[in-house]
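**Student:** Sequence first, then the predicted structure:
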Amino acid sequence: MKHTYRLLVLDLDGTLTNSKKEISPRNLQTLLRLQESGVRLVLASGRPTYGIAPLAEALQMQKHHGCILSYNGGEIIDWSTGELLYKNLLPDDVLPVLYTAAVRNGQAILTYDNEYILTEQPDDEYVLKEAFLNKMQIRPTDDFLRDAPLPLPKCLIVGDPDKLMQTEAELSLRLQGRISVYRSEPYFLELVPLGIDKARSLAVLLERLGLTREEMVAMGDGYNDLSMIRFAGMGVAMANAQEPVRKAADYITLSNDEDGVAVAVEKLFFSNEA
């Protein structure tokens, strides 16, 4: 029986992009073909919106009515219209707590202001890594608390992985029940609104689009993809995915350096074509 999938949700780093943080030619051509067939595309990432935008443009998502789910589900944007469909923001009063902890522990804190990364430590190696990853410019400030554009969807404290453990433990305890604190990389401490979750945000999007979870395919590799892989009608893990993600998936494709996205799309969406 021919598939009934009408929505494809893709994580970016470790999934859609290869080790060079690029979309391979095969992945690109396969996803353009998929959208031409009428399937809508959603890019779902912990990245800020401006860090996802170049990939959305390469995939011609504006033309094909795609959506961006940024900040790990904190915002959903209809890329064809620019309409903000959903947002979840940090409480303003937690920002001084986050800032004080970062400074006391000798770490850099950053947030996002449209196309810029805002920080007091523009030369920090991990701040530079985040800027490179998202293809965003750094805007230095001498007063982070003054210049941060409240309310914020997310902050990031970055630094040496071992030392970051102390900050993570401290903020998890102090802000328990108020925000979510977790590491997306050993050197990146994510500070996001409580309840941020890709699956929860995708449930909102599905309702807006008039689709069901059974009509959705979701692909990912990291712990923050677990919920959407379990939630989707078809959950796909990359070969390079974390072990719990692979165990939760309905199907495991090739790695992000082996065009795993294209392989899965060809199998799930095009294999029944005559």
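**Tutor:** Looks like it arrived, so ask away.
**Student:** Only C-alpha atoms from now on, for both contacts and neighbour counts.
**Tutor:** OK.
**Student:** Just say helix, strand or coil for the closest residue in space to Leu175 that isn't next to it in sequence.
**Tutor:** In space, Leu175 comes closest to Val94 once its chain neighbours are excluded; the distance is 8.0 Å by CA to CA, 6 or more residues apart in numbering. State at Val94, reduced to three classes by DSSP: H, G, I helix; E, B strand; the rest coil: helix.
**Student:** try Ile76
**Tutor:** strand.
**Student:** Show me the helices in the stretch 101-250 of the chain, by range?
**Tutor:** Ranges of helices within the stretch 101-250 of the chain are 125-134, 144-147, 161-174, 198-209, 226-231, 243-248, based on DSSP state H, counting those that start in this stretch.
**Student:** now, of those helices, which is deepest in the fold?
**Tutor:** The highest average neighbour count among the helices of the stretch 101-250 of the chain, using mean count of other CA atoms under 10 Å, belongs to helix 226-231 at a mean of 23.
**Student:** contact partners of that helix?
**Tutor:** 197-199, 202, 213, 218-220, 235-237, 244-245, 248-249 (CA atoms under 8 Å, 6 or more residues apart in numbering).
**Student:** One more pass at 7 Å, please.
**Tutor:** 198-199, 213, 218-219, 235-236, 245, 248-249 (CA atoms under 7 Å, 6 or more residues apart in numbering).
**Student:** Please tabulate those in a markdown table and include distance to Asp13 as additional columns.
**Tutor:** Conversion of the contacts of helix 226-231 to a markdown table gives the following (distance: CA to CA, whole Å):
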| residue | distance to Asp13 |
| --- | --- |
| Lys198 | 15 |
| Ala199 | 18 |
| Arg213 | 23 |
| Ala218 | 14 |
| Met219 | 11 |
| Gly235 | 17 |
| Val236 | 15 |
| Val245 | 15 |
| Ala248 | 19 |
| Ala249 | 18 |
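**Student:** One more to weigh against that first structure:
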Amino acid sequence: MSRSSARNAGGRTVQDVTTPDLEAAAATPSRSTGPWLVALDIDGTLVTYDEELADETREVIAAVLAAGHHVILASGRSLISMTPLAAELKIDEGWIVASNGAVVARLDRSAPEGYELEHVETFDPGPALRLLREELPDARYAVEDVGIGFRLTEHFPDGELQGEHEIVDFEELWSADVTRVVVRAPDSSSDEFHRLAEAIGLEDVTYAVGWSAWMDIAPMGVTKASGLERVRAALGVSPERTLAVGDGANDIDMLRWAARGVAMGHASERVRDAAGETTGGIEENGVVPVLRSLLDERL
């Protein structure tokens, strides 16, 4: 493993503290036994859109951890908004995949912030932002500062972005490379965002549209799946022992990546088509029976 920081021709910066040898990991002989890597989306999978976490969900995650499996929170959320949930679930060691895969961190109780950054990918958001601003002049724009918060053109609806918020001029959003851009148009719709993204042809980035008029933009090729593959390789878990549960468009690559991809019942048809299984919706705590199924087998 090595420490590295490099910029490619497209303006993307990669910072690795412990970079796993992914090709060597992929060549590792498969094993049908051993712990599972369990990747869990947060919003709409573990917690409701009103931020409610069921006791049943807490209990089954505790049981899965006690059985020796790796539970990895994988979300579009920023790292600082994921660590409190990890603490609430008593996940105090292991890994987190944040910002749709652009940030991979290892939980460490001895670290000042409770985690160590293991992998960060950033990019120049200027070209995408300028394109979007032409079509959405009244939208709200934000860029993430890892471990701190966001720089924004104006405040987002309460509770949508965590950490410190600094209001800046639009041009200041690309004063430095970032891990993620968030575009929010409260008066628009998800369908309109999908049409817009296809029409303007965003290049050299990866984007995902949420349930509302919300778009996340990340470095090209960066998804929850790319972040989770790094974690899998570092842990030495066989590809056949990977499970992922999610409900959103930003979960599609993750569900396809996992040997066992499970979509929540309320997910769109496109998300369900990407998964091998479908469970109950968030109101039915659909993640619970999926996790319980891991407790019926021996490591």
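**Tutor:** Right, received. Where do you want to start? A quick note: this is a predicted structure, and the numbers were derived from the prediction, not measured.
**Student:** circling back: figure out which of the helices of the stretch 101-250 of the first structure is closest to Val39 of the first structure.
**Tutor:** helix 198-209 (12.2 Å; CA to CA).
**Student:** what stretch of the first structure does stretch 231-240 of the second structure fall on?
**Tutor:** Per TM-score structural alignment, the counterpart of stretch 231-240 of the second structure in the first structure is residues 205-214.
**Student:** hmm, back to that, among the helices of the stretch 101-250 of the first structure, which is nearest Trp79 of the first structure?
**Tutor:** helix 198-209 (12.8 Å).
**Student:** Now the counterpart of Glu266 of the first structure in the second structure. Nearest residue, chain neighbours left out?
**Tutor:** In the second structure, the residue equivalent to Glu266 of the first structure is Arg292, according to TM-score structural alignment. Excluding the flanking residues, the one nearest Arg292 of the second structure by CA to CA, 6+ apart is Val60, at 6.6 Å.
**Student:** what's the burial count for that neighbour?
**Tutor:** Residues within reach of Val60 of the second structure, counting by other CA atoms under 10 Å, total 19.
**Student:** Which of the helices or strands spans the equivalent of it over in the first structure?
**Tutor:** Using TM-score structural alignment, the equivalent of Val60 of the second structure in the first structure is Thr30. If you go by DSSP states H and E, Thr30 of the first structure is part of helix 25-36.
**Student:** mean deviation (superposed) between that helix and the second structure, please.
**Tutor:** The superposed helix 25-36 of the first structure is, by mean CA distance after the TM-score superposition for the first structure, a mean 1.1 Å from where its aligned residues fall in the second structure.
**Student:** Buried residues, that helix. List them.
**Tutor:** Within helix 25-36 of the first structure, the residues that count as buried by 16 or more other CA atoms under 10 Å are 27-28, 30-32, 34-35.
**Student:** any idea which of those is closest to Ser19 of the first structure?
**Tutor:** Scanning these for proximity to Ser19 of the first structure, where the rule is CA to CA, the winner is Asn27, at 13.7 Å.
**Student:** check contacts around the closest residue to that closest one other than its chain neighbours.
**Tutor:** Spatial nearest neighbour of Asn27 of the first structure, chain neighbours left out: Ala262 (4.8 Å); criterion: CA to CA, 6+ apart. Going by CA under 7 Å, 6+ apart, Ala262 of the first structure touches 26-27, 30.
**Student:** Next: Tyr207 of the second structure.
**Tutor:** With CA under 7 Å, 6+ apart, Tyr207 of the second structure has these contacts: 215-218.
**Student:** before we move on, what about Asp143 of the first structure?
**Tutor:** Glu120.
**Student:** just the strands in the stretch 51-200 of the first structure please.
**Tutor:** Assigned strands in the stretch 51-200 of the first structure, in chain order: 67-70, 75-78, 83-87, 108-113, 116-119, 137-140, 155-158, 179-185, 188-193 (criterion: DSSP state E, counting those that start in this stretch).
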